[in-house]
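**Q** Next one to model:
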Amino acid sequence: MSTVRTVLGDVLPQDLGVCNAHDHLFLSSPQLPGQELREASAARAELSAFRAEGGGSVVQWTPYGMGRRAADLPLLARDTGVHVIAATGLHQAVHYTPELLRRLRGKLTDVFVSELTTSIGTSGVRAGLIKVAGGFHALDAHTRWTMTAAAEAHHATGAPITVHLELGTGALDVLDLLCGELGVAPQSVVLGHLNRSPDLTVHRQAAEAGAYLAFDGPSRAHHATDWRMPDAVRALADAGFGDRLLLGGDTTTAAARSVDGGPGMPYLLRRVRPRLELALGKDLVEHILTANPGRAFAVDWR
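**A** Model (predicted):
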């Protein structure tokens, strides 16, 4: 039976409710100095605000070594009534020290499998997905290393693989590597940030390949992508790919949280949902927010 692995245990896909398919409760990176997501009280407030808008679940894409605070996630999920899914995986090399990356050489697959099947550290929390990242229109050696380990962990466990696409680029190269060379089923791959590169032809090709396509988070710099996003989603839906679409918030800095004056997690349901309902209709948007995440993140765990 397929289940979604949350921080409180495995649940049926239909129990997720309205799902924010890509966001962050905790996140630290040298690329975002002074903007770390570290405060549990702020994470709780953000989850509660999302819940107040009708949210039922959040998929946290924060991977290994970036301040996941996995041990805090079960209490936050219980306190707010929101299902939380945690991630293993590895981001781009710039987010880590060279020393940490050297320590992981030769053992990355084992780390991923352990965090999916046993525990993230001593937290007792098991990850429900593997998050990796591509580069800007390219796949460098670090990407190939991490994606190879992700594919091996996927084959060992069945876990879905989510992919940060840098500025939304490189989707087809990622699918060539993961699904072509490494044998991952396309329906086990979620491509993130496609809203940041509104190339409708690439979107269509990625959907035809069978991957899930995530449109996740308002732009911080390229605002034209925000108003193009509904058209991109509608084009995919009109082409028959409404069942491959996911929506998320991707809150990556403290200033972006709603409790600090930013859009935060509630923005997905307060602003994005009604805008998409105008373009797609309420029934399809509801399907994208509920049924699609259940399928994308549910696994017959091995």
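**Q** Could you use CA atoms for every contact and neighbour count after this?
**A** OK.
**Q** Please identify the buried residues of stretch 226-239?
**A** Within stretch 226-239, the residues that count as buried by 16 or more other CA atoms under 10 Å are 226, 229-237.
**Q** should've said stretch 172-183
**A** Buried residues in stretch 172-183 (16+ other CA under 10 Å): 172, 174-175, 177-179, 182.
**Q** Do you have the helices of the protein handy? List them.
**A** 40-52, 73-80, 98-104, 108-117, 141-157, 171-175, 200-209, 224-238, 267, 273-280, 282-297 (DSSP state H).
**Q** Outside of the shortest one itself, list whatever touches it.
**A** I take that to be helix 267. Residues from elsewhere that reach helix 267 (CA atoms under 8 Å, 6 or more residues apart in numbering): residue 249.
**Q** re earlier: mind checking which of the helices of the chain is nearest residue 12?
**A** Set against residue 12 and scored by CA to CA, the helices of the chain come closest in helix 282-297, at 7.9 Å.
**Q** That closest one vs helix 273-280, what angle?
**A** 110 degrees (axes from the mean of the first three to the mean of the last three CA atoms, to 10 degrees).
**Q** this one next, for a side-by-side:
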Amino acid sequence: MNNKFVRTVLGDISPEEMGVVDCHDHLIKNGGPEMSEHIDFLMIDIEAAKKELSLFVKAGGKTMVTMDPPNVGRDVSRMLEIANHFKGKAHIIMATGFHKAKFYDKYCSWLKTVDEDKIVEMMIAEIQEGMDIHSYNGPVVERVKAKAGIIKVGTSYGVIDPLEQKSIRIAAKTHIKTGCPILIHTQLGTMAYEVAIMLINLGVDASSIILSHLNKNPDKYYYKKICKLNVFIAFDGPDRVKYLPDSTLAENIKWLIDNGYQKQILLAMDAGRFYYQTSYSETKGFKTYGISYMLTHFVPLLKEIGVSQEQINDMLINNPQVALAFKKAK
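**A** Next comes the predicted model:
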């Protein structure tokens, strides 16, 4: 009997119930330190978010992993309103954990000052008891029934900051005690192999490690080196020609498939800015592609260059069932 499960905000489900999965995305971002980089990171329109998720579902999607950690954009109450609206139609997984070090005060943030094992307890509580509705933004903690189903950590461009090293250790300890999967924000696709090695050496199950943003570092031999660790790569961000054209991303994915790594690839949009989403853009009179682009445009391109439906099903359906499933706690 398969006793593995995926933890959505409305309860645990079997991995097979997820259907087509977007493994890294955003529907609501309620401000926070990301806004120091750009106002586009403010996304608090519930109706626009519902419409965006509807477009994803209409295109064939079923599950979305929203990767906003506490203190950095996560909004539990708004996300629960969206999840309840889509009950029976779509699944939402939410994150606990951390982002890159830039978003934390290096002298007085709780990530800096609180003992590592106490933060592990905070993360475990979010996964096993319920998320803090305030997302650990202050001294008051009020838990809801909805639980986090993935741990996020972040690394910086070309380095792993001491605060990030601490968050990696915390994520590893939390994974070992809960079995919860871990997704890593790698800045511009750097330090991916290095953080994966750190996590594995700390005892994390390789099949619970997901590396995001490698599409921004189009080095297919680096991808191959990473895949040899038996971890997952979430290729997100088609429709981002400022980094590279879709054709480069598609061809690199096909190269990995041709080299035997189709069971380690996940797909996502990571449309985490206002104008990356169709429905948010419409509120300002703009026309843009959105989250559904992954299914309506990028998947057809993969088929055009020779990726089979079976291989696409692995990336969108079968591989997420392994990567997002809770493993047995140690």
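**Q** Quick TM-score on the pair, please.
**A** Overlay of the two chains. TM-score (TM-score structural alignment, normalised by the length of the first structure): 0.94; 301 aligned residues with a CA RMSD of 1.7 Å.
**Q** Closest to residue 6 of the first structure out of the buried residues of stretch 172-183 of the first structure?
**A** Using CA to CA, residue 178 is the member of those that sits closest to residue 6 of the first structure, with 24.4 Å.
**Q** Aligned to that closest one, what sits in the second structure?
**A** Mapped onto the second structure by TM-score structural alignment, residue 178 of the first structure lines up with residue 199.
**Q** which residues does its match contact?
**A** Contacts of residue 199 of the second structure (CA under 8 Å, 6+ apart): 168-169, 172.
**Q** one step back: could you dump the buried residues of stretch 226-239 of the first structure to JSON lines with distance to residue 287 of the first structure?
**A** Rendered in JSON lines, the data for those read as follows (distance: CA to CA, whole Å):
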{"residue": "226", "distance to residue 287 of the first structure": "21"}
{"residue": "229", "distance to residue 287 of the first structure": "18"}
{"residue": "230", "distance to residue 287 of the first structure": "16"}
{"residue": "231", "distance to residue 287 of the first structure": "18"}
{"residue": "232", "distance to residue 287 of the first structure": "17"}
{"residue": "233", "distance to residue 287 of the first structure": "13"}
{"residue": "234", "distance to residue 287 of the first structure": "14"}
{"residue": "235", "distance to residue 287 of the first structure": "16"}
{"residue": "236", "distance to residue 287 of the first structure": "14"}
{"residue": "237", "distance to residue 287 of the first structure": "11"}
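**Q** any idea which of those residues is the one closest to residue 274 of the first structure?
**A** Among these, residue 230 lies closest to residue 274 of the first structure (CA to CA), at 10.7 Å.
**Q** And for the closest one, nearest residue in space, chain neighbours not counted?
**A** Nearest residue to residue 230 of the first structure in three dimensions, chain neighbours excluded: residue 276, at 5.9 Å (CA to CA, 6 or more residues apart in numbering).
**Q** Next: residue 123 of the first structure.
**A** Once flanking residues are discounted, residue 123 of the first structure sits nearest to residue 71: 4.5 Å by CA to CA, 6+ apart.
**Q** Map the one you found across to the second structure for me.
**A** Here residue 71 of the first structure is matched to residue 77 in the second structure, going by TM-score structural alignment.
**Q** What count of nearby residues applies to that match?
**A** Residue 77 of the second structure has 14 neighbouring residues, counting by other CA atoms under 10 Å.
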